[in-house]
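# Starting from these lines, generate the structure:
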Amino acid sequence: MAKQERARRTREKVLTAAAEAFAVQGYDSTTLNTVAERIGMTKGALYGHFPSKRSLARALIDESRHAWTSLHAAYDTPDADAAEVLEGVVVAFADRLRSDVRLRAALRLAVHHPGLAPAPCDVLAEMHDALTDLVRRAQRDSGFPDHCPPLVAELLLIVIRGLLTTAEHADDSSAYDNSPAINDGEPLWRLLFTALSAGPAPTPALP
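Below is the predicted model of the structure:
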């Protein structure tokens, strides 16, 4: 058991080091040596946990999928109001981006290198589908305005991706925390959901 726990802790350190390296150098410029050096490992020891840079990236992306599904499940309880679930899960996920470098790195990899993720692990597609379903349920059960559900889901993901790119080239604590949109995202989300709750804009009359 002690050996398994050491292996688990080492794996966690490797994933965090990889996320930090991907954030600073980008996927293409990061090597296994770069990751190993960040935590004082040899490249050979690192191979014992991850045989390639691609496997590291895939592990991070898969981890982000589990983060999303766990968060979604925590908010989407049987008696929960769908509109409140929609806002709550989006705000909570965006808030977690502030403190979780691994989640930020994983989503950037999913956005900029979609071919890295295995087909069953498209976290962005899963998020889009889940958000679309929540919008439909909120319209049916909670009086949410009649916007196009896939369009609302895409808008929410666009804002999340925008938060990622705010600190894309300098993902250190000072650069990330000094961004107003990321440091205090609540006003941004309140504004967005208030606008969405106002209902669809009227269709302009044809001349």
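# going forward, measure contacts and count neighbours with C-alpha atoms only.
Fine.
# The residue nearest to the spatial centre of the chain and D62, how far apart?
In the chain, the residue lying closest to the centroid (C-alpha atoms, centre = their mean) is L107, at 4.7 Å. L107 sits 10 Å away from D62, going by C-alpha to C-alpha, to the nearest Å.
# Contacts for stretch 128-141 next, please.
Contacts to stretch 128-141, defined as C-alpha atoms under 8 Å, 6 or more residues apart in numbering, come from residues 81-83, 85-86, 144-146, 149-150, 152-154, 157.
# now the other sequence, so there's something to compare against:
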Amino acid sequence: MAKQARSLRTHELVLDAAAVEFVRHGYPRANLQHVAARTGLTKGALYGHFASKEHLARALTEHLDEVVGEILARHTATDLPVRERLRALCRGLAERVESDVRFNAALRLVLEEAPAGPEPPKILADLRALATEMVEGAVDGAEAGQALEGATPAAALADLATVILVGAYCTAPDLERRGLAERVHELWDAVGEGPQAVRGTVAR
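Predicted coordinates:
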């Protein structure tokens, strides 16, 4: 039992060390020797926990998917206006980037890989899908007479949430993304309160 607990602690230590390496250098320039040095392990001992850099990256992106699922679920059950729900959702994701080095590393990994992939990263697809669902739900629930000419289409408002989060992340002044949540909040303010409506409804 003690051996198993020690192995688990080492496993977690390796993940944290790998996350720091990926945050600082990205996938191509990440060096497993540096990861081993941070943990006090030999490179051979490191391979006893993760067979390759790819396996480490996969473990981190699995963590990302799990956490994103929890955060997205948390923001589906709220009575806030749609715009405020999207703002809160983006800020929640940004706060997790700041507080969780594994989440930060995994987000960098998936965004680095995105241009070469046939589809957008899962986190962005999931964020956009939930944002669209929020907006369209507001449209479906609107009462007659609430429609406004020139209201923002659902897809555009959903894309705005994605653009704000990714834009703030990619232009953050340091790799730890300190202050990211506040920057996300400020970007939502910068796009203004209007148009507050999504096509066919006022954002409740």
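# rewinding a little: now the contacts of stretch 128-141 of the first structure in CSV, with distance to R8 of the first structure, secondary structure and neighbour count?
Putting these into CSV (distance: C-alpha to C-alpha, whole Å; DSSP: H, G, I helix; E, B strand; the rest coil; neighbours: other C-alpha atoms under 10 Å) gives the following:
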residue, distance to R8 of the first structure, secondary structure, neighbour count
D81, 38, coil, 16
A82, 37, helix, 25
A83, 38, helix, 21
V85, 33, helix, 21
L86, 34, helix, 23
F144, 44, coil, 18
P145, 46, coil, 17
D146, 47, coil, 15
P149, 40, helix, 21
P150, 39, helix, 17
V152, 39, helix, 16
A153, 35, helix, 20
E154, 36, helix, 17
L157, 32, helix, 18
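# Could you pull out the strands in the first structure for me?
For the first structure, strands defined by DSSP state E do not occur.
# ranges for the helices of it?
2-25, 32-38, 43-47, 53-75, 82-99, 101-112, 123-141, 149-166, 173-177, 180-183, 186-197 (DSSP state H).
# Most tightly packed of those?
helix 101-112 (a mean of 22; mean count of other C-alpha atoms under 10 Å).
# what's that helix packed up against?
Of the remaining helices and strands, those touching helix 101-112 of the first structure by 3 or more C-alpha pairs under 8 Å, 6 or more residues apart in numbering; DSSP states H and E are helix 2-25, helix 53-75, helix 82-99, helix 123-141.
# I'd like to know which of the ones you listed is closest to A167 of the first structure.
helix 2-25 (9.1 Å; C-alpha to C-alpha).
# By how much does the closest one deviate from the second structure on average?
Its matched residues in the second structure lie on average 2.1 Å from helix 2-25 of the first structure after superposition (mean C-alpha distance after the TM-score superposition for the first structure).
# So what touches that helix?
30, 34-36, 38-39, 46, 49, 56-57, 59-60, 101-102, 105-106, 168-171.
# For E154 of the first structure, list the residues it contacts.
With contacts defined as C-alpha under 8 Å, 6+ apart, E154 of the first structure is in contact with H128.
# mind listing what V35 of the first structure touches?
V14, A17, A18, A21.
# Kindly recompute the last result at 10 Å.
Counting by C-alpha atoms under 10 Å, 6 or more residues apart in numbering, V35 of the first structure touches 13-22, 41-43, 46, 53, 56.
# W188 of the second structure too?
R83, E84, L86, R87, C90, R91, L160, A161, I164, L165, E182.
# do S179 of the first structure as well
Taking C-alpha under 10 Å, 6+ apart, one finds L163, T166, A167, G185 in contact with S179 of the first structure.
# Pick out whichever of these sits closest to S197 of the first structure.
Once C-alpha to C-alpha is applied, the member of the contacts of S179 of the first structure that ends up nearest S197 of the first structure is G185, at 18.2 Å.
# what about the residue lying closest to the closest one once chain neighbours are set aside, distance to E154 of the first structure?
In space, and not counting its chain neighbours, G185 of the first structure is closest to D95: 7.2 Å by C-alpha to C-alpha, 6 or more residues apart in numbering. Plainly put, D95 of the first structure is 18 Å away from E154 of the first structure if you go by C-alpha to C-alpha.
# just checking, F144 of the first structure touches V152?
No. In this structure, F144 of the first structure is not within contact of V152 by C-alpha atoms under 10 Å, at 11.3 Å.
# Find the residues that touch each one of the two.
With C-alpha under 10 Å, 6+ apart, F144 of the first structure and V152 have common neighbours V135, L196.
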